[in-house]
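>>> can't give you the sequence, but here's the structure:
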């Protein structure tokens, strides 16, 4: 699976910046305000980040292999 440069850069920004920041933000507010299921929400955000990161890695490896030919 290959992404366009624009899609790859957008996905990279989401995986590296947005999802971790959102996860920490939810964890902090959940602790401060005693929200229920905060751990489940944080775990879900982190699982999404890891899944998208793995998808990006596959795309990057495929792209680099194609460029090497």
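Received, thanks. All figures in this text were calculated on a predicted structure; none of them were measured in a lab. Numbering: from 1, shown residues only.
>>> could you use CA atoms for every contact and neighbour count after this?
OK.
>>> other SSEs contacting the helix ranked longest in the chain?
Looking across the chain with DSSP state H, the single longest helix is helix 38-68. When contacts are defined as 3 or more Cα pairs under 8 Å, 6 or more residues apart in numbering; DSSP states H and E, helix 38-68 sits against helix 5-13, helix 19-33.
>>> against that first model, consider the following:
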């Protein structure tokens, strides 16, 4: 599995910045404003972020293996 450069860059930004920031924001606001299911929402965001990180790692490894074989 190998993503295009543009797809990889966007997904990496989502995984490194957007999802962790969204999870932190919801967790903080849930405790301040008594929003529902804070732990479940943050747990879900964390699980998706971890899965995305694994996919990005696989894509990166495939890319570098392909470079070595050139």
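Happy to help now that I have it. On a predicted model such as this, the values are computed, not experimentally measured, just so you know.
>>> what does the TM-score come to for these two?
Remark: TM-score between the superposed chains equals 0.97 [TM-score structural alignment, normalised by the length of the first structure]; 69 aligned residues with a Cα RMSD of 0.5 Å.
>>> on that earlier part again, residue range for the longest helix of the first structure in the second structure?
Using TM-score structural alignment, the residues of the second structure aligned to helix 38-68 of the first structure are 38-68.
>>> superpose on the first structure and give me the mean offset of the matching stretch.
On superposition with the first structure, the mean distance recorded for stretch 38-68 of the second structure (mean Cα distance after the TM-score superposition for the first structure) is 0.4 Å.
>>> can you list the buried residues in that stretch?
Along stretch 38-68 of the second structure, these residues count as buried under the neighbour rule (16 or more other Cα atoms under 10 Å): 38, 41, 42, 45, 46, 49, 52, 53, 55, 56, 59, 60.
>>> what sits against the fourth one?
Each residue near residue 45 of the second structure by Cα atoms under 8 Å, 6 or more residues apart in numbering is listed here: 19, 20, 23.
>>> so who does the second one touch?
Pointing back at residue 20 of the second structure there. Counted by Cα under 8 Å, 6+ apart, residue 20 of the second structure has contacts 45, 46, 49.
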